[in-house]
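Next input, structure requested:
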Amino acid sequence: MRKYLQFIVFSLLLSPFQLLFAEQDFSEVYSQAMLSNDAYLSLDELELALSEQNQVLLHKATIQSSQVNYFISEAAGVQTIGVRGTANLENVMLDLSVSLQSDSLLNIKLHQGFSGGAKAVYDDIKPYLSIDKPIHLTGHSLGGAIAVVLGMYLTQEGYQVEQIITFGQPKVTNVTGAEQFKTLPLIRVVTPHDIVPLVPPLSPLQIKELDIYWHMGSEVILMENGEYAETSGIKSAMRATKFTSSIPSEKNLVAHKMTTYLTLINALRESSEEVPYKTEISLFGFSLD
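A predicted model of the protein is given here:
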């Protein structure tokens, strides 16, 4: 019980209830969403799509050992790395059932599958990257998780990681790892009924050992009617307490699809209003809202 209380106190000290965020540029978010969607395309389709977005394809590869697929493109001197995810929600949930493992390169704990995928991309992509040009990273689902870890590796090696925007991304590290990379320029875009960003969920064993999965960056929650909410830290983490272990529903599947993200973000490009996010959760009688 004492460790649980320590965790709560540490969490509240680590992250304010509600940080102040800059107004979101949903045109930029939409551009990155398009690039995340492009990662699912074949080579011919990708070249055409990137050309229509004024991007030049520099490299595309599938890492055979991990089956991670990624591309790198360039526009206006900015290098963009897009990592393919998966639209199969049940496969995503299965792949997430991996415990945290120590990462020797970053000296933090990471999801073993994500770190392995990111290392493979990092080793493969270095000959095609310029250390003197800014880098943007993006990805959907598992691709977003790999993009975040890849961003950690690149940052540590001195590359100019300027922006990371992910869509429906699961957690990749624990509280300590999130604190170490708290300056990573990460925006996590989610939808209210997409359960992938909520996993792996909080578990009693992790809380007991103060070794729980924890999100980084700001979380942008897309809603309907031109509304969105933004949160981070403890409020973002508490969303995971709403996770259910039941079989994902059709509603969850639709909420996780890249087409759903594109539709909602496109609407927000025209008109957007930020609204408070309500966790409807209290700790020791105090509301997080």
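
going forward, measure contacts and count neighbours with C-alpha atoms only.
OK.

Tell me who's in contact with the residue nearest the centre of the chain.
By CA atoms, centre = their mean, the chain has its centre lying nearest to Gln169, at 3.7 Å. Gln169 makes contact with 140-145, 188-190, 196-197, according to CA atoms under 8 Å, 6 or more residues apart in numbering.

before we go on, could you also do this sequence so I can check it against the first one:
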Amino acid sequence: MRVQRSVFSIIALILSVGYGCNMQQNNVVSQVPDVEKNIDFNTIKWYAARAGAAYDSEAEIKATFPDTVRVAQVGSTQVQYFLEFDTARKIQIVTIRGTANLKNIIEDVEYIESKNDRLGIHVHKGFDEDTFKIYQDILPFLKKDYAVRLTGHSLGAAIATLLMIYLHEDGFEIQRLVNFGQPKFTNKQGVERYHTLPLTRIVDENDVVPLLPPATLVNALHGGYEHMGDEVILLKGEEYIYLEQHQADTKKVEGFWNNLDHESIKEHLIANYLKNINSKLAKAEQVPYAARDVYLDRHAD
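Modelled structure (predicted):
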């Protein structure tokens, strides 16, 4: 309970700092029409199952995913990852655990940007430090002739995205990254540099963490944080929303300030993501972003 209270205190502080400064964001309206996109939720579940398993012990991970060749905890926050080899398809899968303790949670909401000279972009300092430690640890075990898939939840999602960029720069073939509840990790220049990488972000409509750091916490020199990658927003039941990369940030900034009453930290849990994905396996319906409030009200408790 102490950790849970701390989570709410941290988020409340962030929101109180930002709310008065950004009411003008309420008037941001995107004129870009919604794009039709059929999402394969069985594939999304394939990634989500791994993101959930990353919270388990090494023995449990290997029992669930017997092709796992390494499980390790790295860095000052002891971020856990595991590595699988699919030898038949020559694919290596990297899964990174999300927020597991108060130190991880505080790292989620810190917003200090620093220049990564290797990548040539400004990035979230805490995420980058943990990413580089995982990168150094995992690199000797990776196969250069295997394609790479990555996934993660929360803090692990941000680290997975940065790790994808490191491996891309090393010449690895990045096949796909699907992550869940990812906070932002870079600014506009970083997004522009790496926007072609195959990232899909899965976001629960009521999850506050993907909106962190909020737009109010900007770095005067380097600009505010932005998201990269396409976005799939999970509503309750069968419905979902799809946003291309160029749509996602504008619409979600608007949504943050207009829908604060919907936000809840429990929606960030990977178990909630799995529940919402499972509800779309038999049938899934894409709905317009502009009509999301209708579906939120329909499924309100």
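
What would you report as the TM-score here?
Structural agreement between the overlaid chains, expressed as a TM-score with TM-score structural alignment, normalised by the length of structure 1, amounts to 0.82; 261 aligned residues with a CA RMSD of 2.8 Å.

Mind checking which of the contacts of Gln169 of structure 1 land in strands?
Helix and strand membership here follows DSSP state E; of the contacts of Gln169 of structure 1, those in strands are 140, 188-190.

Okay, buried residues for stretch 219-238 of structure 2 please.
222-238 (16 or more other CA atoms under 10 Å).

That should have said stretch 38-53 of structure 2, apologies.
Neighbour-count burial for stretch 38-53 of structure 2 flags 39, 41, 44-45, 47-53 (criterion: 16+ other CA under 10 Å).

Nearest to Phe8 of structure 2 among those?
Phe8 of structure 2 lies nearest to Gly52 out of these, by CA to CA, at 22.5 Å.

Helix or strand: which one has the equivalent of that closest one over in structure 1?
Alignment of Gly52 of structure 2 against structure 1 is given by TM-score structural alignment, with Asn37 as its counterpart. Assigned by DSSP states H and E, Asn37 of structure 1 belongs to helix 26-38.

Check which helices and strands that helix is in contact with.
In terms of contacts (3 or more CA pairs under 8 Å, 6 or more residues apart in numbering; DSSP states H and E), helix 26-38 of structure 1 is packed against helix 43-52, strand 78-83, strand 135-140, strand 161-167, helix 258-270.

now, of those, which is deepest in the fold?
When you average the neighbours per residue for each of the helices and strands packed on helix 26-38 of structure 1 (mean count of other CA atoms under 10 Å), strand 135-140 leads with a mean of 28.

ok, which stretches of structure 2 are strands?
With DSSP E, the ranges of strands along structure 2 come out as 68-74, 79-86, 91-96, 113-116, 121-124, 147-153, 174-180, 186-187, 199-204, 225-226, 230-234, 239-243, 285-286.

in the second one, what's buried?
Put plainly, it is strand 79-86 of structure 2. For strand 79-86 of structure 2, using 16+ other CA under 10 Å, the buried residues are 79-85.

One more: the fourth one?
Within strand 113-116 of structure 2, the residues that count as buried by 16+ other CA under 10 Å are Glu113.

sorry, back to before: dump the buried residues of strand 79-86 of structure 2 into a markdown table; add distance to Ile138 of structure 2 as well.
Written out in a markdown table, the entries for the buried residues of strand 79-86 of structure 2 read as follows (distance: CA to CA, whole Å):
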| residue | distance to Ile138 of structure 2 |
| --- | --- |
| Val79 | 13 |
| Gln80 | 11 |
| Tyr81 | 9 |
| Phe82 | 9 |
| Leu83 | 8 |
| Glu84 | 11 |
| Phe85 | 13 |
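
of all those residues, which comes closest to Asp108 of structure 2?
Val79 (12.5 Å).

ranking the ones in strands among the contacts of Gln169 of structure 1 by neighbours, who comes first?
His140 (33 neighbours; other CA atoms under 10 Å).

Name the nearest residue to that one, ignoring sequence neighbours.
Nearest residue to His140 of structure 1 in three dimensions, chain neighbours excluded: Phe167, at 4.6 Å (CA to CA, 6 or more residues apart in numbering).

which position in structure 2 aligns with Val161 of structure 1?
Val161 of structure 1 maps onto Ile174 of structure 2 when the alignment is built from TM-score structural alignment.

List the residues that contact the closest residue to its match other than its chain neighbours.
Of all residues not flanking Ile174 of structure 2 in the chain, Val148 sits nearest, at 4.9 Å (CA to CA, 6+ apart). With contacts defined as CA under 8 Å, 6+ apart, the neighbours of Val148 of structure 2 are 91-94, 172-176.

Shared with structure 1, which of the residues you listed?
For these, the contacts that are reproduced in structure 1, applying both residues aligned by TM-score structural alignment, their matches' CA atoms under 8 Å, are 91-94, 172-176.

Save the residues you listed as CSV, and put in distance to Asn276 of structure 2 too.
CSV is the format used below for the kept ones among the contacts of Val148 of structure 2 (distance: CA to CA, whole Å):
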residue, distance to Asn276 of structure 2
Ile91, 27
Gln92, 27
Ile93, 23
Val94, 23
Phe172, 32
Glu173, 30
Ile174, 27
Gln175, 25
Arg176, 21
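
Brilliant, that's me finished.
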